[in-house]
Structures are given as C-alpha cells and as structure tokens.
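A.B. asks: quick one: sequence and predicted model below, then my questions.
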Amino acid sequence: MAITRSLFVVTHPEARHHLEARVGGWHDSDLTVRGELQADRIASELRSRIPTAASAPVFTSDLKRTRRTAEVIADRLGTRAIDHPGLREKSYGVAEGREQSWLDARFIFPPVPDDAFDHTMRLDHAEGIDGAETRREAGARIYAAVGEILTQRASHQVVVTHGFAHTFVIGRWLELPLEAMGRATFAAHSGCITELTEDDRFGNRTLRSLAAVDHLGDA
C-alpha cells in the first residue's frame, strides 16, 4: 500500500537556553554552534528522504531557534520556511528565560491519576506560574495550527517545533481528541525527526517513526 502523504516533525536542536539551564517556552533563545551543525544534519537527512521533485513546504514556530532550523532545512529542500506562531512551545509565563531552578522551586505538579481520576483535569491544571499556558491552552493552539497546515495538501510537509509541542502535533495528525491528551506524551529529543504517514487506499494515518536522532551522529 503506497504512502501518499508524509509529515516530518522536527524538534529544534541545541539552543542557548539548554546550555544556560534556563527555561525555554517563548523565551527567544538562539541555536548554539553545535545546534547549527545539528540543523545542517537534520536538513541532509530530510533531503535524503524527500524526493527532489516533491513539493515540501516547511512550517515553523516563529521563535529564533526553530526559525533558524527551518531556514536551513528549507534551503536544502529548495523551498521556504513559513512562520506559524501556533507551533510555539508551551508558554511558561514569567518563568521564561529565568534559571530552570527558579521554575523547579515553584512548579506545582499535576495530581497523580488513579482509576477514578478525571483525566481532563490534567489539561486544565495550573502549574503555579503566572502567565503560563495550561496543557489545554497550549494543546488547543497547536491543534489549530496543525489543522491549518494539513488543509494545504502536499505529498510531503515539514513542521519544525519544540519538545512539548511535538506531542500535540502527533496527536492532531492521528486525530486524537484534545480531551484524550491529558496524559499522552510522545517522547522527543533535541533535533529529532518523527515521520507521520497517510496511505493511499484507506487514508489511515500512522506514526511511522518516533523521535529518531541517528542522523545527528556525534554532533
């Protein structure tokens, strides 16, 4: 059964806030030198997996670390990077850009569920950080962004986003209801590539590979 559509989800590689142990979110951290090398390797991997004749638009969070990654990919694919703020990472409000230890000392974890637990409560859980998005707010924003992207039919598409957002991009592709995403997490690593596909007969959507990092080598 042939694949008629592929969506490659890329998480940005190493950025300055990683090295500085600072909270990311909407903090506009740039790539490190190592991150720039990793972006080049991501681009090379996608070039090897996407036919040269295919239309492959690249959609990206508009934050600097994702935008720079997307520009490298788009240049290698002979296309352009298209900003979509809806693909941003979850906002951590007043914690953004602060030391990670500052957030850790104030963060309120969601309750551990049991058999009688209402899992939708986790979507609306407040983490104790002023201005931070709830899981539902971030998820709804990302779902809407991916929904817009998927209306633009192309045989191959690339989405460049962030670690937390990665889960919701996959959830929207698989058409999982947002209400079911209170606990769901698809593991991600900096600079990883996840491949999502749709077949030509049934229109079934598949998580073909998750968070691959082999392309990064020793970078």
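C.D. replies: Cool, the structure landed.
A.B. asks: please count neighbours and contacts with C-alpha atoms only from this point.
C.D. replies: Will do.
A.B. asks: surely residue 199 and residue 155 touch.
C.D. replies: No - using C-alpha atoms under 8 Å as the test, residue 199 is too far from residue 155 to be in contact (11.1 Å).
A.B. asks: and residue 59, what helix or strand is that in?
C.D. replies: Taking DSSP states H and E as the criterion, residue 59 maps to strand 58-60.
A.B. asks: and residue 148, by the same measure?
C.D. replies: Residue 148 belongs to helix 135-150, assigned by DSSP H and E.
A.B. asks: could you do residue 184 as well?
C.D. replies: Taking DSSP H and E as the definition, residue 184 sits outside all helices and strands.
A.B. asks: try this one side by side with the last:
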Amino acid sequence: MRTLHVVTHPESTHHVEGVVGGWHDSQLTPAGVRAAVSIAQALRARIPDGAEVELFSSDLRRTRRTAEEIAELFGVEPILDRRLREKSYGEAGGRPQEWLDRRFVPPPAAGERLDHDEGVEGAETKAELAERVYAAMDEILRSPGGHQIIVTHGGSLTFVVASWIKMPIDAVGYASFRAPSGSITTLREDDFFHNRQVVALGDTRHLGPARTD
C-alpha cells in the first residue's frame, strides 16, 4: 500500500507582511517554525516505526525549513524539487497583495483557462504550473510505494491531488483543492484494486487552537 502525506508549509513572512508569495523566497515565522515541529510530530505518530519513508520538498526556504523538521524525526534527507514550488506570480512576487489584486485578470467562466493571461508580467500560466507539478508527481510515483511525504504550497496542492487521481491536465483548469497553511493531506492507493483515495484533505488537527490558517 502506498500512502502520500502532502504538507502545505505553515505561516511564512509573506503571510504576515501581506505580500505576494509565489516564488518570492519568504521564510517561516516563529509561529510557522513551531507549526512545522507539530507537523513533523503528527507525521511521526501516523507512520509506523521501521516503515520506508521518502521526503520530497519544494526548494523555497519556507518549504525547506518545514522539511528539515520532518527529516530530523525520520532520519532521512529531503529531496528538493523546484517543480513543487508555488505558482510564479512574476513581477508581483514580493509586492503588496493589493498591487497584484489591482492588476489580476481572472480566468473566464468558460473557454481557455489553462493558458489564460492573468495580466502580470512574467507570471506562470496555470498550464505551466500544472505541467511541472504533474511531472514531479510522475517521478515521485515511480518509487515502489511505502510512505512518501511531499512538502509543498497551498496553490500547488491542487495539482498534486489532481495528478494523484489522474485528472487529465486539460480538465484541471477548473479544479481547486483548498487546504489551510500547515495542513496534512493524506492520499492512499490500495494494493488490490489500486484505487487512489483522498483520505483527508487539509487536516490541521495537529496544530491545535493556535493553527495558522
């Protein structure tokens, strides 16, 4: 049986500063570091001792720092993969969120949504984001199974889950799987039917009352 534990990084400086994240290389806040410790402890409690564990992470500082806490408890080295990054917002990265909000062109209700131009110079299209996350997932799933931990971002989570359930890329323009910061999403494939389940989406029980949504 294969189980994927998909972590969205906890509170980062761009959250509290009100600036656009994306590829802007923000870092965890002190609260985010404490949440990362709780995430690692929750995963340690869920994964049996002696189980084979692989750890994959986006290479941005906020995800790397989260992965470091997990790596320490499991005694594994994280595999950093830039394809697991958040969507690039081009020139908006690191600017005030209101700057992006004034310029952002939302996708149409119908028609071309994947290659839609959002009106921000240098920003990735949804198609580009989907293609790189799907490629990263294809590589991760070449391993035989066991427990695999993926540390990524809230926006990228949609494409991790869509890839997992084998949603065609040309349909993913309408997909949205929302999860809070610091959450754990559990995906599982059984050994008999090889059905792929979404067991839990965006679980934050490990964060307690001070969770960082």
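C.D. replies: Thanks, I have the structure now. Just so we're clear, the structure is a prediction, and the values are computed from it rather than from any experiment.
A.B. asks: what's the TM-score here?
C.D. replies: After superposition, the two chains reach a TM-score (TM-score structural alignment, normalised by the length of the second structure) of 0.97; 210 aligned residues with a C-alpha RMSD of 0.8 Å.
A.B. asks: from residue 162 of the first structure, how far off is residue 85 of the first structure?
C.D. replies: 12 Å (C-alpha to C-alpha, to the nearest Å).
A.B. asks: more neighbours, those two?
C.D. replies: Taking neighbours as other C-alpha atoms under 10 Å, residue 85 of the first structure and residue 162 compare with residue 162 leading, 30 against 16.
A.B. asks: got the contact list for that one?
C.D. replies: Residues near residue 162 of the first structure by C-alpha atoms under 8 Å, 6 or more residues apart in numbering: 10, 11, 12, 66, 87, 88, 89.
A.B. asks: one more time with 10 Å
C.D. replies: If you count contacts by C-alpha atoms under 10 Å, 6 or more residues apart in numbering, residue 162 of the first structure has them with 9-13, 24-25, 60-61, 63, 65-66, 87-90, 169, 188-192.
A.B. asks: out of these, which sit inside helices?
C.D. replies: Counting by DSSP state H, the part of those found in helices is 65, 66, 169.
A.B. asks: nearest to residue 42 of the first structure among these?
C.D. replies: residue 66 (12.3 Å; C-alpha to C-alpha).
A.B. asks: what lines up with that closest one in the second structure?
C.D. replies: In the second structure, the residue matched to residue 66 of the first structure (TM-score structural alignment) is residue 63.
A.B. asks: same thing with residue 93 of the first structure?
C.D. replies: Taking TM-score structural alignment, the alignment pairs residue 93 of the first structure with residue 90 from the second structure.
A.B. asks: that older thread, residue 199 and residue 155 of the first structure: which is more packed in?
C.D. replies: residue 155 (18 against 15).
A.B. asks: residue contacts, the residue lying closest to that one once chain neighbours are set aside?
C.D. replies: Of all residues not flanking residue 155 of the first structure in the chain, residue 5 sits nearest, at 4.5 Å (C-alpha to C-alpha, 6 or more residues apart in numbering). Applying C-alpha under 10 Å, 6+ apart to residue 5 of the first structure gives the contacts 153, 154, 155, 156, 157, 196, 197, 198, 199, 200, 203, 205.
A.B. asks: with residue 186 of the first structure instead?
C.D. replies: So residue 186 of the first structure contacts 163, 164, 165, 166, 167, 168, 169, 170, 171, 194, 210, 211 (C-alpha under 10 Å, 6+ apart).
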